[in-house]
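Novice: Predicted model and sequence follow; I will ask about them next.
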Amino acid sequence: MKGKLITLEGGEGAGKSTVLDALRTQLAQHGIDAVVTREPGGTPVGEAIRSLLLDPARAGLCAETELLLMFASRAQLVRELVEPALAAGRWVLSDRFTDASFAYQGGGRGQPLARIAELERWAAAGVRPDLTLLLDLPVDEGLARVRGRGPADRIEMENAHFFENVRDAYRARAVADPARFRVIDSSRPLAYVLAQVHDVVAAFLDANGAARAQGARP
C-alpha cells in the first residue's frame, strides 16, 4: 500500500517548522518513521534552486522565472524523494508543496491558476497531498514574527499587500477542498495550535489504520 503525504502550508511566520517537529514526533509514537522534507529544496538540486529563489540580491527575478524555478525544484523532489517513498509505503511530511505555488505565485504574483495547475500535472507528476494543514494567521502578526528572527529573504521582503493576496489564495483553496485541508488558527498560543494539530492528525491516523500499519518501519 502506498504511503501518505502530509503537507504544512501557511504564510510567513506561521510556525510551520515547530509544527513539523511535533508532527514527526506524533507519527513516530504510532510507529511511523516519516520522511521529512521542505520546499523549495529537499534534494541537492532543490536546495541549490532554493538558494537562488530566496537570495535578496535576486530582486529582479520575474514572476514567470520564479514559478518555473519552484516547479523545477518540485519536479526533482517528487521524482527523487516523494514518489519513491510513497511507493515504498513510507509517509512523507513536507513543509510546503504545490498549494504554495497557487498561493505565492498565483495569489501573490498573479500567475494564471490554469498555468500552475498544468505544471502541477506535469512537473509534479500529479502528486497531491492526502492531508494539508493550513496554519493561518493575520499578515501583520506573521510579518512581525519574521522580523524578529533575522534578515529577511527575497520573498519575505515583499509588502503586506502581497501577503494578504497569498493568505486569501490559501484560504480559497481550503474552502474549495475541505476534505483535504484543515485550517489551524496559528495566531493562538503555541500549546493550543499544537493541540489542534495533534487532534487533526490523530483523526487522520484513525481513518487510515491500514495505511498506518504499512507506513510503520520494522
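Specialist: It's in.
Novice: When you work out contacts or count neighbours from here on, use the C-alpha atoms and nothing else.
Specialist: OK.
Novice: got a list of contacts for stretch 162-180?
Specialist: 10-11, 99-100, 102-104, 106-109, 129-132, 134, 136, 139, 181-183 (CA atoms under 8 Å, 6 or more residues apart in numbering).
Novice: let's go with 7 Å and repeat that
Specialist: The contact list for stretch 162-180 (CA atoms under 7 Å, 6 or more residues apart in numbering) reads G11, A103, Y104, G107, G108, D130, L131, T132, V139, F181.
Novice: again with stretch 54-62
Specialist: Contacts to stretch 54-62, defined as CA under 7 Å, 6+ apart, come from residues D153, R154, I155.
Novice: which residues in the chain form helices?
Specialist: In the chain, the helices defined using DSSP state H lie at 16-29, 44-54, 63-77, 83-87, 98-100, 113-122, 139-147, 160-176, 190-207, 209-215.
Novice: The structure to be compared is supplied as follows:
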Amino acid sequence: MNVKGLFITFEGPDGSGKSTQIKYLKQYIESQNLSYLSTREPGGTTISDAIRTVLLNPDHTSLTNETEILLYAASRAQHVEECIKPALDAGKIVICDRFVDASVAYQGYGLGVPVTRIKEINAFAAKGLIPDRTYLIDISPEEGRTRMEARDDREYEMSLDRIEQRKLEYHKRVREGFHHIYREDSNRICWVNGHQPSDMIFEEIRTDFQNYIQSYKKI
C-alpha cells in the first residue's frame, strides 16, 4: 500500500479509550510497513507540551475560558507548524490524539462559547488543516468518569486533570457537542460505540481504516 500525507485523528469524551485504540492502530500500520507519526494534543512539541502543563494542571483554577481557548489554539499552531505539517509533507500517515474537533466540543459546546468563534480561532491556528479521517469513540460521561478514576497513568498526583475535574453536566455538553460535530461531518468522521470491548472497537476502526487507505488518492 502506498499512502501519502494522510491525517488521521481520534476524538471522544474523556475516558473513551482513545489511547488504547491509537496503540492498536499504530501496531497495525507498522505491520503494513507504512510510514507514520503518532502525536497528541495539547502537546506534540516542546512549546506545545509546556502549554499542556498549564492547561491541564488542576492547580490552575483561575484560568479563564478565554485563556483556555487561546492556549489550546496556541499549542495547536505550534504543533501544526513544527510537527504535523512537515510529517504530512514527507508523505507520512499522521495519527493525532485530538485536534480541532476537541476544541469545538470542549470549549464551544462544553463552555458555551459560540462555536463559530472557536472554529475561526482554530482555523487560523491550524492554517486550515482538516483531518482526512476522524475516529470518534463515543461513551457516556458516567462510564468515562469511572474509567478515568481507575487509571494510574496520571500526569499529576491528583486523580483527574483540570478539564476532567469539571462537573458531569459539562461533560454531557461535550458529548452532545461531539454528536453535533458528527452529524455535520459524517463523511469525514467514523462514529464508533465506545461501550464495546476494546478488540471489537478496534476491529471496526481497522476495517474502516483499511478500506479508506485502499481507496485514498492524494497527489
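Specialist: Thanks, I have the structure now. This structure is a prediction, so every number in the text was calculated from the model and none was measured.
Novice: Among the contacts of stretch 54-62 of structure 1, which ones are in strands?
Specialist: Nothing among these maps onto strands, per DSSP state E.
Novice: which among those end up buried?
Specialist: Burial by neighbour count, 16 or more other CA atoms under 10 Å: within the contacts of stretch 54-62 of structure 1 this picks out D153, R154, I155.
Novice: returning to that earlier point: please indicate which of the contacts of stretch 162-180 of structure 1 are buried?
Specialist: Counted by 16+ other CA under 10 Å, these give G11, A103, Y104, G107, G108, L131, T132, V139, F181 as buried.
Novice: quick one: the closest residue to the first one other than its chain neighbours and I49 of structure 1, what's the gap?
Specialist: Put plainly, it is G11 of structure 1. Ranked by CA to CA, 6 or more residues apart in numbering and with sequence neighbours excluded, the top spatial neighbour of G11 of structure 1 is R167, at 6.5 Å. For R167 of structure 1, the distance to I49 of structure 1 equals 24 Å [CA to CA, to the nearest Å].
Novice: So which of those two has more stuff around it?
Specialist: The neighbour count for R167 of structure 1 versus I49, taken as other CA atoms under 10 Å, is higher for R167 (22 against 17).
Novice: Can you find the partner of the more buried one in structure 2?
Specialist: Using TM-score structural alignment as the criterion, R167 of structure 1 maps onto R175 of structure 2.
Novice: One more: A88 of structure 1?
Specialist: So, by TM-score structural alignment, A88 of structure 1 is matched to A90.
Novice: cool, D136 of structure 1 as well?
Specialist: Using TM-score structural alignment, D136 of structure 1 lines up with D138 in structure 2.
Novice: From A50 of structure 2, how far off is N57 of structure 2?
Specialist: Using CA to CA, one gets 11 Å for the distance from N57 of structure 2 to A50 of structure 2.
Novice: Same question for E142 of structure 2.
Specialist: If you measure E142 of structure 2 against A50 of structure 2 using CA to CA, the figure is 30 Å.
Novice: Buried residues of stretch 207-214 of structure 1, list them for me.
Specialist: Neighbour-count burial for stretch 207-214 of structure 1 [16+ other CA under 10 Å]: A211, R212, A213, Q214.
Novice: still on that earlier bit, any chance of the buried ones among the contacts of stretch 54-62 of structure 1 in CSV with distance to L93 of structure 1 as columns?
Specialist: Listed next are these as CSV, based on distance: CA to CA, whole Å:
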residue, distance to L93 of structure 1
D153, 23
R154, 25
I155, 23
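Novice: which residues in structure 2 does stretch 29-48 of structure 1 align to?
Specialist: So stretch 29-48 of structure 1 is aligned with residues 31-50, judged by TM-score structural alignment.
Novice: Excluding chain neighbours, what is closest to the match of D136 of structure 1?
Specialist: Distances taken as CA to CA, 6+ apart place G194 nearest to D138 of structure 2, at 4.9 Å, with adjacent residues excluded.
Novice: Then G126 of structure 1?
Specialist: Ranked by CA to CA, 6+ apart and with sequence neighbours excluded, the top spatial neighbour of G126 of structure 1 is E120, at 5.8 Å.
Novice: what's the first-to-last distance across stretch 211-219 of structure 2?
Specialist: End-to-end for stretch 211-219 of structure 2, by CA to CA: 19 Å.
Novice: got a list of contacts for it?
Specialist: So stretch 211-219 of structure 2 is contacted by V3, K4 (CA under 7 Å, 6+ apart).
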